[in-house]
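Chemist: Structure for this input, please:
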Amino acid sequence: MIGPFKTRRRPFAYPGEEIRLTGDTPSPRPTREPDASTKGLETGRLRLLVTACLFGLAFSVITGRLVQLMVLSSTGTSTVATPSEAPPLEARMARADIVDRNGLVLATNLPTVNLVADTRAVPERDLMRAIRVLPTLFPDLTSEELADRLVPGRAFVYLRRNLTPIEQQAVNDLGIPGLHFERAERRVYPAGRLVAHVVGATDIDNQGIAGIEDAFDDRLSSSEKPLRLSIDLRLQHAAHQVLSDAIDHFEAIGGAALVMDVHTAEVLAMVSLPDYEPEKIGEASEDARFNRATLGVYELGSVFKVFNTALALDAGLPLTDTFDAAKPIRIARFTITDFHPERRALSIPEILMHSSNIGSARMAMVVGPERQQAFLKRMGLLDPIPFELPEVGRPLVPQVWRDINAMTISFGHGLSVTPLHLITGVSALINGGTLHPPTLLKTDPATMPPGQKVFSEQNSMRLRAMMRLVVEGGSGRNADVEGYYVGGKTGSAEKQLKGGGYAKDSVLTSFIAGFPISDPQYVVLVILDDPKAVKGTYGFRTAGWNATPAAGRLIAEVAPLLGVTPTHHSPEGHFDATVIRQVGLKVEDGEDKHLAAR
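Modeler: This is a model prediction of the structure:
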């Protein structure tokens, strides 16, 4: 600042140099009393300084409040909610991810914000403006709905959840006091409907309400460690695509498909169609939310003859025993017939290959109802199956097990089970006879429980040979996949009517298969709900024309992904010579051929 007097400038000198001043040393200046104008100038300067300080303090307060509202409130939890109305988000641990067996994410969280209001802090004029303006930002909100929520004096009101950044900014720009942003998390499902019935879904509060999300809600809410499932997303995609194509092609109303490891009972793929988007479960129909693979309880028809044949082997019946299938069986008011009658006596392998209801019924009566019931219970078919999903059906079992029940159950009528029951039981029959509970969690073979022995290894080998016979020369020919040595069984059952009886024009078809059947590693199941006869099926809608080729395609898709090496060999070395001869497998030129019984 330039003062009223001039001063003499002191010359610059490096350290150690002497400074000499020329001229006379100025004498002290005389002092004088400040006049009135000088006092006024100093007073004005003081007032300006005080005013500047006040303005600076005011701007600091305003800036701090803006930072609190725009930054802290948008990224932190609203502090106006009471514990009973909305628990602080910091008190909740983030929900853990759900991943497939290879670590691919099936369910995870995305950070988001919810719009909440404290109407105690909203002036009446702004309250009316909020009711009028917010519907223009959120068309799903109505002024009437907001008027019901924005009641003066309420401390905490949810207005809308999961705002996008653009929506959050738009609300912020309104400048309405009392509107706050609560930090939240939104559950998302990268695989979408592909795993809908496995993973399930959460509600608006991120709490599990279906599938794994429901069954493991406490575990997912209290741990950050991902929950690893047995599902292989690659196989899940293949099963979903194959089943979807089959439903479209055969004009079915729905279906299910499963792939299981026969040695661990791990479910590697599980699809139920129709399905839904997990993030929109509230918009899904009841039919779409229904899990046909685990909750649906069905009479499965002739596919159940696998258990009846296993029962005969378990009871010690020789493979060469024959049973009269020349004419229908009449018992009480029922008549048991064959779809394609052979009209002659059939051996045990032939009964399975030709899917004879008559032969199956006679075979069951030789064993007896008591032993049949005990065997099926040992196979886990009469009780709810232990599984990690809450959506598991209970078998429908006869209250009294009479001769007629034993006969109809032998070919898959009169006993209703879930597809999960079926694939778990068949896995035990073909893996050497050990029953493992099915699981949706990845299993460590080193710590896996030993399982329950329910069938002998010798009988398991015999049954596998007969299942191969079905694919070579029976109704399962359309499931044969070159190089993978498939063995299985078809099933076609008239659907039950709600009021009792059976629909003559509606069927449930299925095909279950193990591969390679000489040394099974995996088992697949395909079920179609009410397929139609279409071009190429010659008027037929039974399993051999729809579920069977779908299962074959599924095996062709998943076998390479599972690392199963294609082979071209005869059954020699896998089935002993006696079984090959008795079952009807013929070794010819190094290839396995069917020795047709006429």
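Chemist: going forward, measure contacts between C-alpha atoms and count neighbours the same way
Modeler: OK.
Chemist: Run a quick neighbour tally on residue 99.
Modeler: Counted with other CA atoms under 10 Å, residues neighbouring residue 99 total 21.
Chemist: wait, it sits on residue 225?
Modeler: No: using CA atoms under 8 Å, residue 99 makes no contact with residue 225, being 10.4 Å away.
Chemist: Please give the structure of this sequence too, so both can be compared:
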Amino acid sequence: MMKLWRKRLSKAEASTASIVVDGARKATGGRTKNRVVMTMTVFFGIYATITGRLIYLGMLQPDESGGPATRVTASRPDIVDRNGEVLATDIKTLSLFAEPRRIVDADEVIEKLSTVLPDIDVEQTYKRLKSGAGFVWLKRQLSPRQQADIMQLGLPGIGFRTEKRRFYPGGPTAAHILGLTNIDNQGIAGMEKYIDDQGLADLQASGLADAKDLRPVRLSIDLRVQHIVRDEVAKALDKYQAIAAGAVVLNVKTGEVLAMASVPDFDPNNPYNALDKDHLNRMSAGVYEMGSTIKSFTTAMALDSGKVTLNSTFDATRPITIGRQTIRDFHGKGRVLSVPEVFIYSSNIGSAREADVVGIEGHREFLKRIGLLDRLQTELPEVARPTEPKVWKKVHSITISFGHGMSTTPLQTAVGAAALMNGGYLMNPTFLPRTEQDAMASAKQVVNTKTSQDMRYLYLLNAEKGSGKRAEVPGYRVGGKTGTAEKVVNGRYASNVRFNAFLAAFPMDDPQYVVLSIVDEPKPEKPGMPATAGLNAAPVVANIIRRSASFLGVKPEFGHESEATVASSYD
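Modeler: Have a look, this model is predicted:
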């Protein structure tokens, strides 16, 4: 009985043990299954995240990847001429950057980069690569060939980003007008700087300078005329072996600058020499004694005073001595001269006597009224301030009457002459389009209409019978005034070192344009020849007018003789 009970108990225990083991197996299997499911879910989540990120990065534009967003160069509006021709525009360029934290061997990187970029600064680049920073620039504005060669090096931690760079299709053609941008596409000179100062810099700083929202900036410049002007002054620089040359074409009715060039200049696409002192924009940023071109204003002043007429005469028989200075004529006639003769013979003595009629205070007041003594107001930032004696004395008035002792810019001289040609209205020059109505709304009358008519007559007379004969262009009735100024060398005027200018207007029956040329320190065209303005600056003006008149809308007239008639007292 006892054995039977023990046997039954043994079977019961075995059955119970089997149930316990089976339950344990089921419990363990459930937990394992849950772990597997959880693990698979985590892995699927990780891979889904990675896949999504790769897809996102793959869809990004090139200029939105690599480097911080603050490094993106801002867009600039196109600059176009008055006819819509592009003068400046943005193009995409590639720049090289590094992530120093990912650089394993800085020496290897520099060694390999030097094979493609031999001009790279090794010491500076090494410091950048060892800085541990997240982002550093290595080289801005690479060529496509350089990018391709660097990519083949297979360097980890090295990348490229697309930036914007300013491109000037005309190269140096309008360099001094357009100006420059820096490496970050910000305007630093010329009209580029003017555009930034008008609000573009603020838009760029706030990230709102989006290319699609920026309208082109239209200038008053005519690219065709600009090309001609730059070409002619460059030829003059070589032909007369001068240190500089320049010219400007100005609309006398609106004050618009149609063209302006100064050489030597620079290529804004590669402005390595832009800051050289010899590459100064002499037309607006240089001040000079303008020589006998100033006699235009002396004669206009005398006529406008009402004390002098075209029939007035001045004694030029003998030189004028004042203090230690003796005033002589270059080609003196040794007799009494009429006002037209004073002008066409460019008499220093006659001009001095014209100034004496007005007086010292009246003389300075007139030059200030016509804008020759104040800093010119225009869009171009590079504008110099004229110089004058601190205290005007009689000797200053006399010498300034024929262009010595006061310095102003060539552009200002052209602007003042425009007022003498357009009926007497002085208007600030502009490099932006402007209508005649808008110009007259802000213009100031500085001489009366009769004075303007008389000056037109004298300009035409001088071109036909005086020193401006070489500026004649058949069919266009050009008038003008020469200016040959001796330059100061070691504190004294040197007779063989000159600054020459020719100030012209056309067509003289109703002047539309003023053209001023300068040639700085010209040499004689041939041995034994003089190097006066009539022989070098005047032909530059003639060539500009001959080539550009049709573009300016001036039609030639050959159907009638229209020589200026000399006033009665001239005989």
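Chemist: which residue sits closest to residue 63 of structure 2 in space, ignoring its chain neighbours?
Modeler: Of all residues not flanking residue 63 of structure 2 in the chain, residue 162 sits nearest, at 4.8 Å (CA to CA, 6 or more residues apart in numbering).
Chemist: show me what contacts that neighbour?
Modeler: Counting by CA atoms under 8 Å, 6 or more residues apart in numbering, residue 162 of structure 2 touches 62, 63, 92, 93, 94, 95.
Chemist: swap the cut-off to 6 Å and go again
Modeler: Shown in contact with residue 162 of structure 2 (CA atoms under 6 Å, 6 or more residues apart in numbering): 63, 93, 94.
Chemist: Measure how far the longest helix along structure 1 is from the centre of its chain, please.
Modeler: Longest helix in structure 1, counting residues (DSSP state H): helix 36-67. Offset of helix 36-67 of structure 1 from its chain centre (CA atoms, centre = their mean, to the nearest Å): 66 Å.
Chemist: and if you look at stretch 354-371 of structure 1?
Modeler: 39 Å.
Chemist: Need the contact partners of that stretch.
Modeler: Against stretch 354-371 of structure 1 from outside (CA under 6 Å, 6+ apart): 323, 325, 338, 351, 406, 407, 410, 411, 474.
Chemist: Narrow the residues you listed to those in strands?
Modeler: Those of these mapping onto strands are residue 323, per DSSP state E.
Chemist: okay, among the contacts of stretch 354-371 of structure 1, which ones form the most distant pair?
Modeler: Using CA to CA, the contacts of stretch 354-371 of structure 1 span at most 24.4 Å, a distance reached by 406 and 474.
Chemist: For the corresponding residue of structure 1 for residue 262 of structure 2, grab the count of nearby residues.
Modeler: Counting by TM-score structural alignment, residue 262 of structure 2 lines up with residue 272 in structure 1. Number of residues near residue 272 of structure 1 (other CA under 10 Å) recorded here: 29.
Chemist: What of residue 460 of structure 1?
Modeler: Quick note: residue 460 of structure 1 (other CA under 10 Å) scores 20 neighbours.
Chemist: Map it across to structure 2 for me.
Modeler: Alignment note (TM-score structural alignment): residue 460 of structure 1 maps to residue 452 of structure 2.
Chemist: Can you classify its match by secondary structure?
Modeler: Classification of residue 452 of structure 2 using DSSP: H, G, I helix; E, B strand; the rest coil returns helix.
Chemist: measure it to residue 417 of structure 2 for me?
Modeler: Per CA to CA, to the nearest Å, residue 452 of structure 2 is found 10 Å from residue 417 of structure 2.
Chemist: again, but for residue 448 of structure 2
Modeler: Distance from residue 448 of structure 2 to residue 417 of structure 2, by CA to CA: 14 Å.
Chemist: between the two, which one's more packed in?
Modeler: residue 417 (30 against 17).
Chemist: Can you tell me the closest non-neighbouring residue to residue 412 of structure 1?
Modeler: Nearest residue to residue 412 of structure 1 in three dimensions, chain neighbours excluded: residue 301, at 3.9 Å (CA to CA, 6+ apart).
Chemist: I'd like to know how far the one you found sits from residue 408 of structure 1.
Modeler: Taking CA to CA, one finds residue 301 of structure 1 at 9 Å from residue 408 of structure 1.
Chemist: that older thread, neighbour count winner among residue 406 and residue 474 of structure 1?
Modeler: Set side by side, residue 406 of structure 1 and residue 474 show more neighbours around residue 406, with 28 against 22, by other CA under 10 Å.
Chemist: Just give me the match in structure 2 for the more buried one.
Modeler: Looks like residue 406 of structure 1 aligns to residue 397 there (TM-score structural alignment).
Chemist: Cross the contacts of residue 162 of structure 2 against strands and list the overlap.
Modeler: Per DSSP E, the contacts of residue 162 of structure 2 map to strands at 93, 94.
Chemist: Sort out which one of the contacts of residue 162 of structure 2 lies nearest residue 375 of structure 2 for me.
Modeler: residue 93 (39.2 Å).
Chemist: what's the counterpart of residue 254 of structure 1 in structure 2?
Modeler: Aligning on TM-score structural alignment places residue 254 of structure 1 opposite residue 244 in structure 2.
Chemist: My read is that its match contacts residue 522, right?
Modeler: No: contact criterion CA atoms under 6 Å: residue 244 of structure 2 and residue 522 do not qualify, at 8.4 Å.
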